[in-house]
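A.B. asks: what follows is a predicted protein model with its sequence.
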Amino acid sequence: MPTTTTSILRRLLLLPVQFLAITTLLTTPPPPGADALDAGYYAATCPDAASLVRGAMERLHHNDPTLAPALIRLLFHDCFVRGCDASVLVSPAPGRASERAAVPNHTLRGFNAVDAVKRALEAACPGAVSCADALALMARDAVALLGGDDYAVALGRRDGTQSNPWEVDLPAPFSRLDDALAYFAARGFDAEETVVLFGAHTVGGAHCGSFRYRLTDPNGTMDDALRCDLLETCGAADQTLDTDPANFFDPDTPFAVDNSYYAQLVSNRTLLQVDQEAAAHPATAAHVAYYAATPGAFVRRFSEVMAKLSNVGVLEGDAGQVRKVCSRYNT
């Protein structure tokens, strides 16, 4: 378990930052399927599935508190590419690429944890619970373990049989807010829900490379005292990922799902330009101000929107498969 701020941040890496490189936007709504999910889907085939996942998550969180934010990020990266089908979990193999090879996914963490939970599920209920459902449950438990509201997860997702790095088109941290809003809207999230999902930055952190340009070429949108402090920490020169320092999004409560992130926004003390724009943009400013002033509302709403996220573009019925091992397709 990490013992210093620097080592903790290195484990956190970018966390949810890259759920926000705009390339091609979706032009159609998310595929149907979420309505077919059912909280009791495993009542006959694996009735203890949710409790098995929760118990495993509690043990994992106790051993490594940086894992919960990483799993929230992992769900974002899965669901916003091909939908919530566990395609991001597939490992590259000779002659076969996967989403993990895409640059935005190079710093994802939590794969070993998902594999461990899946092994426990397979031991109890062979071939029953999909990796997509396991990840959705783990992300839900991560939110709760970080102090967020628990929420129901409808089940019955199937695992995808494609994982292509060229399809990973996640918005970059330097994206303009209008582009990010269009990206989220194409996946069924309005401006208010997008502001709530930005609130995933209530936990985790970002490497200096994601915002160093704001330190060396300031545009007046970052509190100058914070900018000077960060410049001292980050330095002005670009660095490789393994040596680039990292900083918490919310240094006050970096491991708690709370509304402190929004207070950072209204005080111009956030790391990412796309986040900061949300505090002043006409489509989002009122939502930022509301959640900054209303702690309980954000905590409740974050769980509601996370539940919606976990239903994006799901496969169900006879589509896809139920992988025996999350990192590879069934053979």
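C.D. replies: Cool, got the structure. Predicted model only: the values in this text are computed from it and were never measured.
A.B. asks: can we go C-alpha only for contacts and neighbour counts from here?
C.D. replies: Will do.
A.B. asks: between the two ends of stretch 230-248, what distance do you get?
C.D. replies: 11 Å (C-alpha to C-alpha, to the nearest Å).
A.B. asks: just stretch 275-286 next, same as before
C.D. replies: Stretch 275-286 end-to-end distance (C-alpha to C-alpha) = 14 Å.
A.B. asks: next up, a second structure to put side by side with the first:
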Amino acid sequence: MIHHTRRRLVTTALAFVGALSLTAGSITGVLAAEKPKTVRITYVASPFNVPSIVMRAKGYLDEAFAPYGIKVESPEITSGAQQVQAIAAGEIDIASVLGGSSAILGKTNGADVQVIAAYSRNPEAYAILATKGGPQKVTDLKGKTVAGPKGTALHQLLAAALIKNGMTLADINYINMDLGAARAALLAGKVDAATLAGNNALAVEQAGGHVIANGKGLFDPTTVIGVNGAFLKNHPDLVEAYLAAHRKALAFMAEEPEEALKLAAAEQKISLEDARRMNAWYDFTLKMSDADVANLAADQDFMVEAGMMKKKIDIKADLVAPIAFTQK
């Protein structure tokens, strides 16, 4: 009797284990089935985002996601604010080039955005410019009209330059315009100066304009790579696939620098000489450092002081994912 009872218990236990195995297998199957059919990664070429240009030109993203049977969609959303809105709405998975201030503002306003790596550091790429005969020094801007995108690194540059020269934004008329519109307004003589970056700044110089001040010594902007927090949590392997493609682009830039610059020059419709000049302004290291976190904290302080946001977040704990500090 005892023997039969033990046998039934063993049989029942084995059946239970088998059921668990089937359930685990079913869960695994469901999770595998939940892989997205497409991954949506923004494409932002300007002001001079060479890694992104190389990734597209060489097909590295398509290669990275092909083993998963996933198609890559690359919407061209250049505005940081719009990229964050798209993340919040679930319309994009990865914001490939995101201004630090946009990431912070989005997080503060409830967007589920996480920073997974740095994209670039490029203070010299940001500048305040005027046309021939226009203001020569920052102090000359008093009472003048300056165009540029508010709530961005360029806004921060302008504020920092004014403060260094004993002025504030209240001493000028600052008009909110995107880069292309600000450049056009400046060249048409509708504004006295403009805050511009990359090829927009070069276009003004080539038209006879000049730089009043650039970001060197004034601030240290860090652009980042942002992802939808739920996407990072549910698909860390796909996030790694993206980062692997990005690293492949950086390797190509190191091994074939001239070819990379040719690709960038063609995409930006600038000369190879101008591409070389701009490339010298950028540090494309992926790994986030304590200095990058400090730069983002400075961005946040600026936005609070400027009245653009009321409450602060803990940059390292709330915004930057641990993976950002382990990149190569």
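C.D. replies: Perfect, thanks for sending it. These figures come from a predicted structure and were not determined experimentally.
A.B. asks: quick TM-score on the pair, please.
C.D. replies: Overlay of the two chains. TM-score (TM-score structural alignment, normalised by the length of structure 2): 0.27; 155 aligned residues with a C-alpha RMSD of 6.7 Å.
A.B. asks: now the nearest residue to residue 196 of structure 1 once chain neighbours are set aside: which helix or strand?
C.D. replies: Spatial nearest neighbour of residue 196 of structure 1, excluding adjacent residues (C-alpha to C-alpha, 6 or more residues apart in numbering): residue 302 at 5.8 Å. Assigning secondary structure by DSSP states H and E places residue 302 of structure 1 in helix 295-309.
A.B. asks: pretty sure the residue nearest to residue 196 of structure 1 sits against residue 198.
C.D. replies: No: look at residue 302 of structure 1 against residue 198 with C-alpha atoms under 8 Å: they stay out of range, at 9.5 Å.
A.B. asks: and these two? Which one has more around it.
C.D. replies: Higher neighbour count among residue 302 of structure 1 and residue 198: residue 302, with 26 against 21, using other C-alpha atoms under 10 Å.
A.B. asks: count the residues that sit near residue 51 of structure 1.
C.D. replies: By the criterion of other C-alpha under 10 Å, residue 51 of structure 1 has 11 neighbours.
A.B. asks: could you do residue 233 of structure 1 as well?
C.D. replies: By other C-alpha under 10 Å, the residues close to residue 233 of structure 1 number 14.
A.B. asks: what's the answer for residue 27 of structure 2, then?
C.D. replies: Counted with other C-alpha under 10 Å, residue 27 of structure 2 comes out at 12.
A.B. asks: residue contacts, it?
C.D. replies: By C-alpha atoms under 8 Å, 6 or more residues apart in numbering, residue 27 of structure 2 lies in contact with nothing.
A.B. asks: ok but it is inside a helix, no?
C.D. replies: Yes: when DSSP: H, G, I helix; E, B strand; the rest coil is applied, residue 27 of structure 2 is found to be in a helix.
A.B. asks: how far away is residue 112 of structure 1 from residue 71 of structure 1?
C.D. replies: According to C-alpha to C-alpha, residue 112 of structure 1 stands 11 Å off from residue 71 of structure 1.
A.B. asks: and residue 61 of structure 1, by the same measure?
C.D. replies: Distance from residue 61 of structure 1 to residue 71 of structure 1, by C-alpha to C-alpha: 11 Å.
A.B. asks: and if you look at residue 141 of structure 1?
C.D. replies: 10 Å.
A.B. asks: likewise residue 295 of structure 1?
C.D. replies: 23 Å.
A.B. asks: who's more crowded, those two?
C.D. replies: residue 71 (27 against 15).
A.B. asks: does that one sit in a helix or strand, and which one?
C.D. replies: helix 67-79.
A.B. asks: again, but for residue 276 of structure 1
C.D. replies: Using DSSP H and E, residue 276 of structure 1 sits in helix 273-278.
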